[in-house]
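J.: I would like the atomic coordinates for the input below:
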Amino acid sequence: MPPLTPDRRYIVVRGRLWRAANPNLDEACRTRLTAELMAARRTVRAARAAGDKPAEDAAHGAVHRAKVALGERGPVWWTDGAPDLNRRMARNTPYAEWFAALPADP
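T.: I've put the predicted structure just below:
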């Protein structure tokens, strides 16, 4: 599991912040949406392998819709007015001190 910021808003992958799923979603909803996301990603891979550009485009749309529903894209799910730092390098954000204190990857 990648590190999760203390406020649970982002995961950190290779030093970059990625918006985490909304922790306020109930478990059944999160499980369903995650299954939809993974199925859509498999469809992207299959369509790409088949060279089917229209199917790949449709599958990318399904990935996007699932990510929006999970809160990973689209409007932020938090309500305190904090900016969205998605895709920024953690070292260049207010999370820099927290990030620097994480153990180094083995």
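J.: okay, CA-based contacts and neighbour counts for the rest of this
T.: OK.
J.: Give me the helices and strands touching the helix with the most length in the chain, please.
T.: Longest helix of the chain, by residue count under DSSP state H: helix 27-50. If contacts are counted by 3 or more C-alpha pairs under 8 Å, 6 or more residues apart in numbering; DSSP states H and E, helix 27-50 sits against helix 53-70.
J.: For the comparison step, fold the sequence that follows:
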Amino acid sequence: MSRCPPHTPDGRYFVVIGKAGPRLWRAANPELAAEEREKQVSELMSARRAVREATGDSDLAAARTRVNSAKIALGERGPVWWTDGAPDLNRRLVQGTCYADWWARR
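T.: Below you'll find the predicted structure:
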């Protein structure tokens, strides 16, 4: 079954097509317990709403800090969640990475 957006074969990244081309974005840690994932996704959505509704610089900064904290808890930012020593390619264009051939064959 195909996932949308497409995920790399190892599940570490999903691909987003932008103006510069396809870019890798780190996926959430699949080892998170369902309850923890739900909690953090809920916090992320709440924090994103707070960003949208912020009325001043301090409100906006606090909301963005919440977004970042939730993304770190999900494994989308901060230390990588895999343990094989592979580098983090988050936000890099697919071309020029170890996923370039995979992407070209899709």
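J.: picking that back up, how about residues contacting the longest helix of structure 1?
T.: If you take C-alpha atoms under 8 Å, 6 or more residues apart in numbering as the criterion, helix 27-50 of structure 1 is touched by 53, 55-57, 59-60, 62-63, 66-67, 69-70.
J.: Same check on stretch 17-31 of structure 2?
T.: 11-16, 74-77, 81, 89-95.
J.: Equivalent analysis for stretch 70-84 of structure 2, please.
T.: So stretch 70-84 of structure 2 is contacted by 25-29, 32, 37, 40-41, 43-44, 68, 88 (C-alpha under 8 Å, 6+ apart).
J.: what is the orientation angle of the longest helix of structure 1 with helix 53-70?
T.: Here helix 27-50 of structure 1 runs at an angle of 160 degrees relative to helix 53-70 (axes from the mean of the first three to the mean of the last three C-alpha atoms, to 10 degrees).
J.: circling back to that earlier point, among the contacts of stretch 17-31 of structure 2, which lie within helices?
T.: Leu74.
J.: Now that we have the contacts of stretch 17-31 of structure 2, which of them are buried?
T.: Applying 16 or more other C-alpha atoms under 10 Å to those, the neighbour count classes 12-16, 74-77, 81, 89-90, 92-94 as buried.
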